[in-house]
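In: Mind folding the following:
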Amino acid sequence: MSSLQPLTFATLTHELRELHKRTQETPLFNPVFQLAHDLSRKLEAGEISLEDFSGLIAELETRSLEARADRLCDLVTPKNTSARMTGFCRDKGGFEAFREHWSHPQLHVVFTAHPTFLLTPEQTDVVAEAAGGGKAVSPVAVERPEITLQYEHSRAMAAMANAQDARDAINTSLLQCAAGEWPDRWRELEPLPFRFASWVGYDMDGRTDIKWYTSIAFRLSEKAQRLGRYADRLEAIDAGHALLDAMRKAQARTEASAQEFAGDLSDRADLSAAANRLTEEGDDKLLSLAPVISQLEEEALGCEQDKAVALKALAAAMRADGLGMGLIHFRVNAKQLHNAIRSRIPGGADLDLGSQGALNALRDLVKGAEPLTANFASLAVESSTAVRQFLAMAQILKHVDADAPIRMLVAECEQPATVLAALYFAKLFGIEDKVDVSPLFETETALEHGGRFLDALLKEEAFQSYAQKRGRIAIQTGFSDAGRFVGQIPASLAIERLQGRLANAMSANGLTDVAALVFNTHGEGMGRGAHPGGFKDRLEWPMSPWARRRFARAGIRLEPEASFQGGDGYLFFATPDLARATLSTIAELAPAETDPDAPTDPFYRRTDLSLDFYRAIKDEQQDHLESRTYSRAVTAFGLGLLNSTGSRVSRRQSDLSAEREMSLRQIRAIPHNAILQQLGYPVNIIAGVGSAAEGNYEDIAELLRESPRGRQIMRLVRASNALASIKTVAAYGELFNSAYWASRPYRGTEEHLARACEDLAEYLITDDRNGVFRRLASRLRVDALKLHRLFDLVPDEAPHPQREEARRTIGVLQSLRLALLQHMFLKAVSVPAFSRANDISRRDVLEMVFTLRVEEALAQMRRAFPASYPVTDDFAMAETSQYPREGGEGYDAIRRDYIDPIEEAHGLNLRISTAIANMFGAHG
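Out: Below you'll find the predicted structure:
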């Protein structure tokens, strides 16, 4: 790179393009690392500065936000919202058909709090405004807020409020349409196109930091907020309405209780006082909206049309949401339920809960369970997490909202006994008629044996009786862990087979008269279940037309449910316009319905090909997962490449000695996917697809061309591959190449770095990461060669002219980061030696930097080289002293020259992480 060239995106893009040409002559030449090396030499020579890097990264951040906004706009096309809304008001074959279509949710939308709060509130705002057709993306502050549970909850509630307004607009449009088409019957319409829910503050799986009274506080705050919104809406319709006073009083009472439960209630007196005020009777205690809804509907029968439409739309909102911002999902782990139920079974401590004996005991328990009363003291003294959840649900139903059902999600649920245990506790506390127990299928074992699990569960008499009482059977399928441990494509195919098995089991056991509620917890990133090809693909990928047809042909009403995960998912509801665009897009696509007579997709007819294809991809993915090479590469930097994006910890703790042996199971699914993005290659999507076609390219390609599901798979793979770079994966390995550092000051170049490079070269002689990344890149390259042969036989359905620009943008970002990492490494080994303290040596600190545990390393360096230190003149002593003769040793220069640059460079690295994630479309 010429020293005369300014550091701009244009010059670096040009340089990268020129460097790529050299790969024709030297296939092993790495353009990404070479550009990083050139940048590093200029940085260490003082020709460019970290401030220059910062300016360029700011420009690239803005570009990445523009890309994010463009993608969001393409998905929901806000400019078409009005036309879609008008299109809903078409005759679907008469009033009865119209009413039937709109009286059941097309989708249950769940606002989850997975750790994907990547963008700052300011960045979220500019992306949302740009996607909605507003202002262009402009540079914004990048200071990240602390992401607490309260922060996540507030963001969820804001998104849900916009979603409610958007649904109300759809309902209003439907009612107006019906009034025009069927003037004598339209007031019979009770539209329910969407229901909303959240588990923010109620998800106990994998975390112990949520107190039971925190969940109660959240539920009360949601009730207060919703009552206020209902009252505001009613006041706008009729400022003197008779119901307003009661609603405002109930809101004020609920707000007071919410504030009390939001405090520290560990003191028994404080808890008693708060509980007693919540539970006491009074005319300001509102526990059911049923009489309110009835009164509004009654008034709508006798007033003029516009007011009647408004009253019925408000009643519809109440019917959907109840006394909260939406429904709530509690979540526990199967192990927590097992621990709780063992004490209820004689000899349960040593009992195999999968045994027939355990099942018989559980059947007797459920059958003989007599409801027990409980109060908030019961919650305070209960030590079992699972039982505490049931007690909390019971208190919410008794003292917050008596009507709205509650979901109980059970993670790692792999045997019917677990569900029966949940049913026992629901019955024990008298809430079985309001709680939907929903087993989660996500692990490889659960997906592999899930069909047999459902067959066995739905044969249980107690479960059949419970399902009839609830009117639905609920299950949850998870794409995050499934995508990590099985691979995203095999996981999606396994999940749809499981969904088909549910339809079969319901039909076989005479349960076709209850609904099937299937919750697909997928995320926005292509690495965890959301297809990037468009909203039709996004809805069909986790719940395919084939799976939907299985329910339709069995005569089972399907209630699909999908998560919008954290900050990434909330973007779809960040403004009123985006929320309307999102919900109107979903409503138009009607994911709850399908044509039962549609011809069979060849992918499901030619199972001799499709099953072999699936198994081969799965085998390749599992080989990677079990490979020491893959595990070491993914964990090479720990989580140091990632910003903190959620209140739940992303990994279990480990000490330095364990760092090199970190298991992938120590890193949660979303961070795992995010690391793959940052390293440059979404292995859990792409790997294995090429190898799976080897030896049968023509037949596999023909199947994928002719099959809608096959083409959908290839759209996902192409979208992911378009952003992937094996050269980048290899470039990260070069950071740990001892030979590179030993050769860098060769023949007198960069003599000022000679000692630092020598120290790095010596330190890295035994480091395994260079070889690890080389082996991984080699394996990915072989598979990619086979994939491109398949690409040649399956046309690209969605060519994207901006893809090459996106690849170059990511390439420049990666080169900048690699240069910054080299800067950090050089600075770290140049820090003067310091004494060991608290069992932490200088070598430990270097290892912290090389694994990007930078904050820990900086803390140790600052301990060794403090910015200030006491001197004798600081003390007001009457007695004089001649010792020490001089002040303490000055460390300002060490901080300025070594410690502060490491901190600044790492901050820039994390900004690059955000930009790369934006180019992929989400975090993880």
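
In: Going by C-alpha atoms from here, please, whenever you check contacts or count neighbours.
Out: Fine.

In: Verify the stated contact: Ala374 with Met393.
Out: No. Under the criterion of Cα atoms under 8 Å, Ala374 makes no contact with Met393, lying 11.1 Å away.

In: Give me the more crowded residue out of those two.
Out: Met393 (26 against 14; other Cα atoms under 10 Å).

In: Enumerate the positions of stretch 118-128 that are buried.
Out: 118-121, 123-128 (16 or more other Cα atoms under 10 Å).

In: what's the answer for stretch 362-375, then?
Out: Across stretch 362-375, burial judged by 16+ other Cα under 10 Å covers 362-363, 365-366, 369.

In: Identify, from those, the entry nearest to Ala273.
Out: Ala273 lies nearest to Ala369 out of those, by Cα to Cα, at 31.4 Å.

In: Cross-check the contact I'm expecting between that closest one and Ala426.
Out: No. The pair Ala369 / Ala426 is not scored as a contact, 9.5 Å apart, by Cα under 8 Å.

In: Tell me how many other residues crowd Ala516.
Out: 23.

In: ok, Pro799 to Thr575 distance?
Out: According to Cα to Cα, to the nearest Å, Pro799 stands 30 Å off from Thr575.

In: of these two, who's got more company?
Out: Just comparing Pro799 and Thr575: by other Cα under 10 Å the higher neighbour count belongs to Thr575, 22 against 11.

In: So which residues of the stretch 801-924 of the chain form helices?
Out: 803-830, 842-850, 854-864, 892-894, 900-920 (DSSP state H, counting those that start in this stretch).

In: ok so, going back, wait, which of the buried residues of stretch 118-128 is closest to Gly688?
Out: Leu118 (29.5 Å).

In: now the other sequence, so there's something to compare against:
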Amino acid sequence: MKTVAELTERLSQLHQQTRETPLFNPVFQLSLDLSRDLEGGAISLDDIESMIAELECQSLKSRAKRLRHNLSPVSQDANVEAVRDACEHGEFDTFKAQWEHPGLHAVFTAHPTFLLTPEQTEAVATSASSDAEISDAACVANAARPDITLRYEHRRAMLAIAHAQDARDTIVGQSLAKAQELWPDKWFTAHPLPFRFASWVGYDMDGRTDIKWFDSIGFRLSEKAERLDRYINSLEKVDAEHPLLETLRNAAVYSHKRTTDFRADLSDPAALSAAANTLTADHPHKLLSLAPLIDLLEAEAQGADANRAIGLKTVAAAMRADGLGMGWIHFRVNSSQLHNAIRRRIDPDNTLDLGSKGAMATLRELLENVRPLRSNFAALAIESSTAIRQFLAMAQIIQHVDGDAPIRMLIAECEQPSTILAALYFSKLFGIEDKVDVSPLFETESALEHGGRFLDALLSEEIYQNYARKRGRVAIQTGFSDAGRFVGQIPASLAIERLQGRLADAMRDNGLTDVAALIFNTHGESMGRGAHPGGFKDRLEWPLSPWARRRFVRAGIRLEPEVSFQGGDGYLHFATPELALATLTRIATHRPSSTDPDAPTDQFYRRTDISLDFYRAVRSNQRNHLESQTYSRALTAFGLGLLNNTGSRVSRRQSDLSADRDMNLRQIRAIPHNAILQQLGYPVNVISGVGTAADGNYEDLASLLTESERGRQLVRLVRASNALASIKTVAAFGELFNSAYWASRPYRGTEGHLSDACEVLAEYLTKDDRTGTFRRLASRLRVDALKLHRLLDLIPDEEPHPEREPVRRSIGALQALRLTLLQHMFIKAVSVPAFSRANDISRDDVLEMVFTLRVDDALAQLRRAYPTSFPSVDDFTVDEPSDYPDGDGTGYTQIQRDYIDPLERAYGLSLRIGTAIANEFGAHG
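Out: Sure, this is the predicted structure:
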């Protein structure tokens, strides 16, 4: 078998055998067929790479096709027309209400989701940006992967935001043009602001210590310089001689110089002092507010002809939206960091329970009596507390970079109102209370379960109410990543939805209907980072459902929805001008900030006797997995070795070799956790528990899920995930560690040349537990899947996808190829001769590195043990003669060629397979 066609045909034949032998595993059998061919010389790694490249190409084309389908139409003319059509409904006041408040805040975040290389991203995006047939032009195989540093992530975020800004300018310009046609006497009083953009790349300190405070200042200065350059370009298109251009150009030059200052290493006090003094000194080009420029542009527009007025108002609208940066920024800290900081002020002996009434009373008094303190860069440099350092950094940004744009302070794992009061105290202490939106993140199971009481308590605080009215909004963040990992994707979505409803109730009950509700939904894994695979409408409604929206509309509360576009997946939506405009147009036409308040109640929320039991049962099943040693061991069987490095933030905490065996799931972050599930073949966090929840009540639950729009949305997610899942693949991974398999493989002399290697593997793996682990997990998943299929049979399939079976075969072929490569790696690892030159690490250690796919570590040890380059006596100019060494000292070249290099190549190919599988799932984590 040397072609994909032969591979998938063979897999189809093998699947037929499961009718005769239910335990037969076609994926593993295909990998054995391939492994025999590879080890016997019938095929080579070149042949395997060729098949991987073809399947890789299919996966890239699949991603491009899916992206275009979700955003279509993608032509700029069609989307311009859609924007103009959206302006025609209602009177001028309706137009202003629709366009003058952001329909969505889009946050460009970066977690480990940069799966595709820049070349692959460009190829996919370009293919998706037109109506032409998706061709092999989308395929960029084996492109070199860049080092994914924080600066790389920031640059990619800025490129995406730049396209988003251009698309928003088009939408603003077209909406104004349409308004000018419809209401020629008053259109110029409209001030469209349909979207805001933000980013936390470079400012998110939760879970990382590698971002220095001056990195954040440097990033913000670079964003200011870039945005000023873009304002200049925009205004030049309206009038190349406009008098405000000189102001903007001078400010841009100044900002670029200050960016250079803060891109240096400022850990030395002298270097910091020089950079800080230059930035803080008065300077005629130190532009800190765009408000005067916006007023001038708006005033000029009133007396200009229509085309010039539209151009000037579009530039002013961009300035109003973004300020002196590429968008707003989000700092993020962990609640524990805030607790440590506030204890220094109120509880130095660490005896006070911060969740107690006493702590709340102390914080109220502290807030009432606080007097703002001045701060400078020296104070920032010497501060040891992460949380206080963030507030000091924000104060310097507001004072010396952009005095207009507010800054979000996101607080992860926030479960106590006192944490919010502590954040308000520090913002008030440093004089930035009127520019900082403090936002608790609800993501853990505990936070979601008790979040309603949290919000009731927080919003009843008079101090918080006054703060919210000053800011004009109540801001919260709901996260699907950790929630989806520890609660399950469906229970997480339902729990978050209820929490959002509780926020509407708390705001109404506490008289806060005069401020907006800003709800930042960080989307989360689902089957990728896009929140839902069922189309763009589902993508928007999954994190903030129509039911939740209606709660705010009926309470008379203006809603400001905010979502994240994360890393590779999110940035693809803005990778070209066409895709950016299509994305924002779909959002503008779907209008996620509004809904019909009179829509009939969805039965999913009325029949809580069924839906609540469904939620609890799925959540219980997911919790059982998380608490199960079987699930934990299977998920960590290969460490993180199935995954490419896709981000600058580490995917897990460091641990030594012996700790890998007992790695806790909490050591793995949410994105790699869910990515591993896809690579193992079964998205447990999406599918598992739905079938079990239906047990004994199939008809009633099926009826509810069929007649409910929310229920059908849940089913669409489950069907899409289940269509790509394979329990046989999960079981196949366990067979790699089956001692009996290796002992039997050369049985009857079929592969005599592998006898020694198989014997070593068989003996070594007698003590390994992974075969039993995967078998037990597969058995549990099968029982639940049987019940799921029984439920799905009772629910009409709204969107049958006949092309999914070929996709399943392609994924099966990819998995079989990877299992073949893993077997090749195991064989090569045990075939390496005993160590000679370096003996400070055992052979078993190296084998275990390979078995857990810490291949880079294993290769480093093998190359140290078997070096192929040595210092020569000829390198030295000594006078005394020597007859030693008497050999050439290069005997390890063959070991490098026959064992170490193939091991490295096989692992590289397996990572490319991982990319292709992720593409088929629509994932970038």
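
In: quick revisit: and which of the buried residues of stretch 118-128 of the first structure is nearest Gly888 of the first structure?
Out: Thr120 (42.0 Å).

In: What residue in the second structure is paired with the closest one?
Out: Structural correspondence for Thr120 of the first structure with respect to the second structure (TM-score structural alignment): Thr117.

In: Ignoring the adjacent residues along the chain, who's closest to that match?
Out: The shortest distance from Thr117 of the second structure to any non-neighbouring residue, by Cα to Cα, 6 or more residues apart in numbering, is to Arg145 (5.6 Å).

In: any idea how far the one you found is from Phe574 of the second structure?
Out: Counting by Cα to Cα, the gap from Arg145 of the second structure to Phe574 of the second structure is 21 Å.

In: Repeat that for Phe737 of the second structure.
Out: From Phe737 of the second structure to Phe574 of the second structure the distance is 44 Å (Cα to Cα).

In: now swap in Leu367 of the second structure and tell me
Out: 43 Å.

In: hang on, Ile329 of the second structure in a strand?
Out: Yes. With DSSP: H, G, I helix; E, B strand; the rest coil as the criterion, Ile329 of the second structure is located in a strand.

In: which helices and strands does the helix ranked longest in the second structure pack with?
Out: In the second structure, taking DSSP state H as the definition, the longest helix is helix 150-182. Packing contacts for helix 150-182 of the second structure, counted by 3 or more Cα pairs under 8 Å, 6 or more residues apart in numbering; DSSP states H and E, involve helix 76-86, strand 104-109, strand 195-199, helix 306-322, helix 567-572, helix 577-590.

In: Let's have those in a markdown table, adding distance to Ala422 of the second structure and mean neighbour count.
Out: Formatted as a markdown table, these follow (distance: least, Cα to Cα, whole Å; neighbours: other Cα atoms under 10 Å):
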| stretch | distance to Ala422 of the second structure | mean neighbour count |
| --- | --- | --- |
| helix 76-86 | 44 | 17 |
| strand 104-109 | 25 | 25 |
| strand 195-199 | 24 | 24 |
| helix 306-322 | 28 | 22 |
| helix 567-572 | 31 | 25 |
| helix 577-590 | 36 | 23 |
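
In: For Val854 of the first structure, give me its contacts.
Out: Shown in contact with Val854 of the first structure (Cα atoms under 8 Å, 6 or more residues apart in numbering): 640, 848, 903, 906.

In: In terms of helices and strands, where is the first one?
Out: With elements taken from DSSP states H and E, nothing contains Gly640 of the first structure; it lies in neither a helix nor a strand.

In: Let me see the contact set for the nearest residue to it once chain neighbours are set aside.
Out: In space, and not counting its chain neighbours, Gly640 of the first structure is closest to Leu852: 4.6 Å by Cα to Cα, 6+ apart. Neighbouring residues of Leu852 of the first structure by Cα under 8 Å, 6+ apart: 637-641.

In: can you give me the angle the longest helix of the second structure makes with strand 104-109?
Out: Interaxial angle, helix 150-182 of the second structure versus strand 104-109 (axes from the mean of the first three to the mean of the last three Cα atoms, to 10 degrees): 160 degrees.

In: The counterpart of Ala291 of the second structure in the first structure: neighbouring residues, count only.
Out: Matched across to the first structure, Ala291 of the second structure falls on Ala290, judged by TM-score structural alignment. When counting by other Cα under 10 Å, one arrives at 14 neighbours for Ala290 of the first structure.

In: got it, and Leu244 of the second structure?
Out: Neighbour number of Leu244 of the second structure under other Cα under 10 Å is 14.
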